[in-house]
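> this is the structure alone, sequence omitted:
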């Protein structure tokens, strides 16, 4: 072999590529980087799933979920019950409202704060879920736009010749 053959064998011989190995020391391999990114994301999703969606939930967790769902319906039904009781038995209703008038103002502030925090936290959680759903929907926009362009490209450019002839004969 000649000098050029020996040089090429030195660089690319023995099942290795010195140029790629040298470049790999300075540049990230895109394929390996994508694989590492995928592994990181899968690990994060597994950790989130294990923390917030345990495989088997105990009776206490299920009971607490049930208790956490009670305040809003109880308050709504309680208000409806007060309205109905005011119509059915006004004297009984007036006695109860006279008792409520004796509740000190700081206690009303405390009740208002508790209810505000409860519904405020729920509003924040629902708002964040809504933002996530909007982000997911916006992520689908390029695909939808591309599909629309594909569908529009299927439309005939000059119209249906048979339909054009039929229109001419009809007047």
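Received the coordinates, thanks. If you're wondering where the values come from, they're calculated on a predicted model, not measured in any experiment. Residues are numbered from 1 along each chain as shown.
> contacts, neighbours, all on C-alpha from now
OK.
> helix or strand for the residue sitting nearest the centre point of the chain, which one?
With distances taken as CA atoms, centre = their mean, residue 132 lies nearest the centre of the chain, 3.5 Å away. Using DSSP states H and E, residue 132 falls within helix 105-139.
> orientation of the following helix or strand past that helix relative to helix 105-139 in degrees?
Later in the chain than helix 105-139, the nearest helix or strand by DSSP H and E is helix 141-153. Inter-element angle recorded for helix 141-153 and helix 105-139: 40 degrees (by axes from the mean of the first three to the mean of the last three CA atoms, to 10 degrees).
> show me how far helix 141-153 is from its chain's centre.
Centroid separation for helix 141-153 versus its chain: 24 Å, with CA atoms, centre = their mean, to the nearest Å.
> which elements pack onto the very next helix or strand once past that helix?
For helix 141-153, the succeeding helix or strand toward the C-terminus, using DSSP H and E, is helix 161-170. If you count contacts as 3 or more CA pairs under 8 Å, 6 or more residues apart in numbering; DSSP states H and E, helix 161-170 packs onto no helix or strand.
> and here's the other structure:
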């Protein structure tokens, strides 16, 4: 008994836990990690809060703060508006995209650099790929307009929509009445 209690006192005695201390060499203590993470987050929040403690002295500071917050929402909402415009008035949208296709490439590069600089570490090649994709989309505009014209022809109020044209078999199938037992019963009841 004395040997076992001596061994346990060696491992766990004196306010120490040799097993836990050895394990923490290989695996992080979750409770200590959570405390460190909480302390780090608290310090970050204090630092972020200190940024807004500086009183703004004039209208110019407030104006510049507001101006700095505009580009991201403006780009996001502008893109959504372009999608809406393409669906509402395809001809108007196609005309605007033709105008964009005429923008010279150096101006696209300049716009790409400005946007890349503003949003941080964006790659210029993405802007060039985007321009190429816009050009391909604009080239599809005539096909889309032709499809819209075809769709308009199939509306139920279009004149001649049920015309069978020169298809004789279809014309004969349309003229011949199908046998409808429910309709025949209804006719008999109406006649009686």
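Yep, that arrived. What you see is a predicted model; the values in this text were computed from it and never measured.
> TM-score for this pair?
Here the TM-score for the pair of chains, by TM-score structural alignment, normalised by the length of the first structure, is 0.39; 74 aligned residues with a CA RMSD of 2.6 Å.
> do you know how far residue 22 of the first structure is from residue 11 of the first structure?
Residue 22 of the first structure sits 11 Å away from residue 11 of the first structure, going by CA to CA, to the nearest Å.
> same check, this time on residue 36 of the first structure
As judged by CA to CA, residue 36 of the first structure and residue 11 of the first structure stand 29 Å apart.
> sorry, back to before: chain center to the helix holding residue 132 of the first structure, what's the gap?
Offset of helix 105-139 of the first structure from its chain centre (CA atoms, centre = their mean): 16 Å.
> next one: stretch 183-192 of the second structure
So, by CA atoms, centre = their mean, the centroid of stretch 183-192 of the second structure is 59 Å from its chain's centroid.
> quick one: buried residues of that stretch?
For stretch 183-192 of the second structure, the neighbour count (16 or more other CA atoms under 10 Å) marks no residue as buried.
> mind listing residues that contact that stretch?
Outside stretch 183-192 of the second structure, not one residue touches it by CA atoms under 8 Å, 6 or more residues apart in numbering.
> residues near residue 111 of the first structure, how many?
A count of nearby residues for residue 111 of the first structure, using other CA atoms under 10 Å, gives 12.
> over to residue 46 of the first structure?
Residues lying near residue 46 of the first structure (other CA under 10 Å) number 12.
> swap in residue 112 of the second structure?
19.
> just the one 3 residues further on next, same as before
Neighbour count for residue 115 of the second structure, taken as other CA under 10 Å: 17.
> what's the next secondary structure element after the helix or strand harbouring it?
Residue 115 of the second structure belongs to helix 105-119 when assigned by DSSP H and E. Using DSSP H and E, the helix or strand that follows helix 105-119 of the second structure towards the C-terminus is helix 124-139.
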